[in-house]
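Student: following is a predicted model, sequence given first.
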Amino acid sequence: MMRTFDATIHDTIARHPEIASAFGCDVDRMPLSFAEMAASPDDFALLRNDTGDMGMIFEWSAPFVWQMHTLALPSCRGKRALKDGKAMIREMFVEHGACLIWGQTPVDLRAARIFNRWCGAKSVGFREQPLFGLSEVFMGLKDDWLERHP
């Protein structure tokens, strides 16, 4: 796993028709690029796996607090996605100073919600999210997460 300052892999994953459709995007009509995020390392940490088919974007929320966004191609599912996702979360906690990682996942993205739990996040409730509607909110605290995922 590695942090990157080049958004190419994240852009490629997000433009895949199966991924874009999960967000209700038409990739032909909506140009999508994470380049501005990659160019703002104090506000965004872009991490990717070694095979280039999974990326996470961590968005700064407050000191030591980052919101997690996950992108994975169909080639990165199941056990490998879980292994790579946990490795990127570990990197944020151990290498980049995160103490709390959180996220919000639309309730209709069942697989993504299950993935969050498998990666060690705990559900802390639901909220109406302006872009995607009712979403489940997840969080993980560094010490608790590292204890459960040695």
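Tutor: Right, received. Where do you want to start? Predicted, not measured: the structure shown is a model, and the values here were computed from it. Numbering: from 1, shown residues only.

Student: C-alpha only now, for contacts and for neighbours.
Tutor: Will do.

Student: starting at the chain centroid, how far to the top helix by length along the chain?
Tutor: Taking DSSP state H as the criterion, the chain has its longest helix at helix 78-95. Relative to its parent chain, helix 78-95 has a centroid offset of 10 Å by C-alpha atoms, centre = their mean, to the nearest Å.

Student: for stretch 100-112, same thing?
Tutor: 9 Å.

Student: buried ones in that stretch?
Tutor: Judged by neighbour count using 16 or more other C-alpha atoms under 10 Å, the buried positions of stretch 100-112 are Leu100, Ile101, Trp102, Gly103, Gln104, Thr105, Pro106, Val107.

Student: do the same with stretch 130-137
Tutor: Those would be Leu134, Ser135, Glu136, Val137, for stretch 130-137 by 16+ other C-alpha under 10 Å.

Student: let's bring in a second model and compare:
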Amino acid sequence: MTGATILEPSRDGERINALVNHPAIRPHVGGDVARPLDLSAAVADCDNFFLLGEHGGFACCWSAPSVFEVHTFILPEGRGPWAAQAAADGIALMAQHGARHLWTRVAPDAENVRSYTLRAGFTPAGVRTLDLGAGPVTYQLYERRLDQCQQQ
């Protein structure tokens, strides 16, 4: 990676909760959208990484050694070129922190998220039906193996 990153690790639970509960983000995060999310416990868990920048960022939640599930929360004003740079920076930062495998799930009707995920170099990895509090949803899974790609 060259130059300064637009993201940095954060443990600012208040800012993270404000972002994920923003009206442009919360309806797309999952679960019962009538209830606010509180990620304080996830933020306090030192195995998780939260990468934030001016317009949002990523929650990289530990799944297994060197494996992290990625959740995206980017405000509308950051979607586009800023988000593309954030994805590249986030992948590089996670590799620096020992990640070898990143994965995410995408709701079936989230074509914009699927497109973003593919542009970030993730590849399809199957499907999984989960109930996150609003009934069962079959998500498409995507992965990026960092040990098989050239670092930026």
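Tutor: Received the coordinates, thanks. If you're wondering where the values come from, they're calculated on a predicted model, not measured in any experiment.

Student: give me the TM-score for these two chains.
Tutor: Here the TM-score for the pair of chains, by TM-score structural alignment, normalised by the length of the first structure, is 0.86; 141 aligned residues with a C-alpha RMSD of 1.6 Å.

Student: in strands only, show me the buried residues of stretch 100-112 of the first structure.
Tutor: Per DSSP state E, strands hold the following members of these: Leu100, Ile101, Trp102, Gly103, Gln104, Thr105, Pro106.

Student: looking at these, spot the one nearest Arg3 of the first structure.
Tutor: Ile101 (16.2 Å; C-alpha to C-alpha).

Student: tell me where the first structure has helices.
Tutor: 8-15, 17-22, 35-38, 78-95, 110-118, 142-148.

Student: contacts only, for the residue nearest in space to the middle of the second structure.
Tutor: When C-alpha atoms, centre = their mean is applied to the second structure, the residue found nearest the centroid is His71 (2.5 Å). Contacts here follow C-alpha atoms under 8 Å, 6 or more residues apart in numbering; on that basis His71 of the second structure touches Phe58, Ala59, Cys60, Cys61, Thr104.

Student: for Leu71 of the first structure, which non-adjacent residue is closest in space?
Tutor: Once flanking residues are discounted, Leu71 of the first structure sits nearest to Gly55: 5.2 Å by C-alpha to C-alpha, 6 or more residues apart in numbering.

Student: likewise for Arg105 of the second structure?
Tutor: Leu141 (4.5 Å).

Student: in strands, which of the contacts of His71 of the second structure appear?
Tutor: Phe58, Ala59, Cys60, Cys61, Thr104.

Student: to which residue of the first structure is the second one aligned?
Tutor: In other words, Ala59 of the second structure. Taking TM-score structural alignment, Ala59 of the second structure has Ile57 as its aligned residue in the first structure.

Student: isn't that match up against Leu46?
Tutor: Yes: assessed by C-alpha atoms under 8 Å, Ile57 of the first structure is found in contact with Leu46 at 4.6 Å.

Student: between those two, which has more neighbouring residues?
Tutor: Between Ile57 of the first structure and Leu46, counting by other C-alpha atoms under 10 Å, Leu46 is the more crowded of the two (26 against 23).

Student: tell me the residue in the second structure aligned with that one.
Tutor: Using TM-score structural alignment, Leu46 of the first structure pairs with Phe50 in the second structure.

Student: now do the nearest residue to that match once chain neighbours are set aside against Arg15 of the second structure, distance only.
Tutor: Excluding its sequence neighbours, the residue lying closest to Phe50 of the second structure (C-alpha to C-alpha, 6+ apart) is Ala59, at 4.6 Å. Note on Ala59 of the second structure: its distance to Arg15 of the second structure, by C-alpha to C-alpha, to the nearest Å, is 12 Å.

Student: show the contacting residues for Cys119 of the first structure.
Tutor: Leu82, Gly85, Lys86 are the contacts of Cys119 of the first structure under C-alpha under 8 Å, 6+ apart.

Student: err, Trp145 of the first structure, not the other one
Tutor: Trp145 of the first structure neighbours (C-alpha under 8 Å, 6+ apart): Gly120, Ala121.
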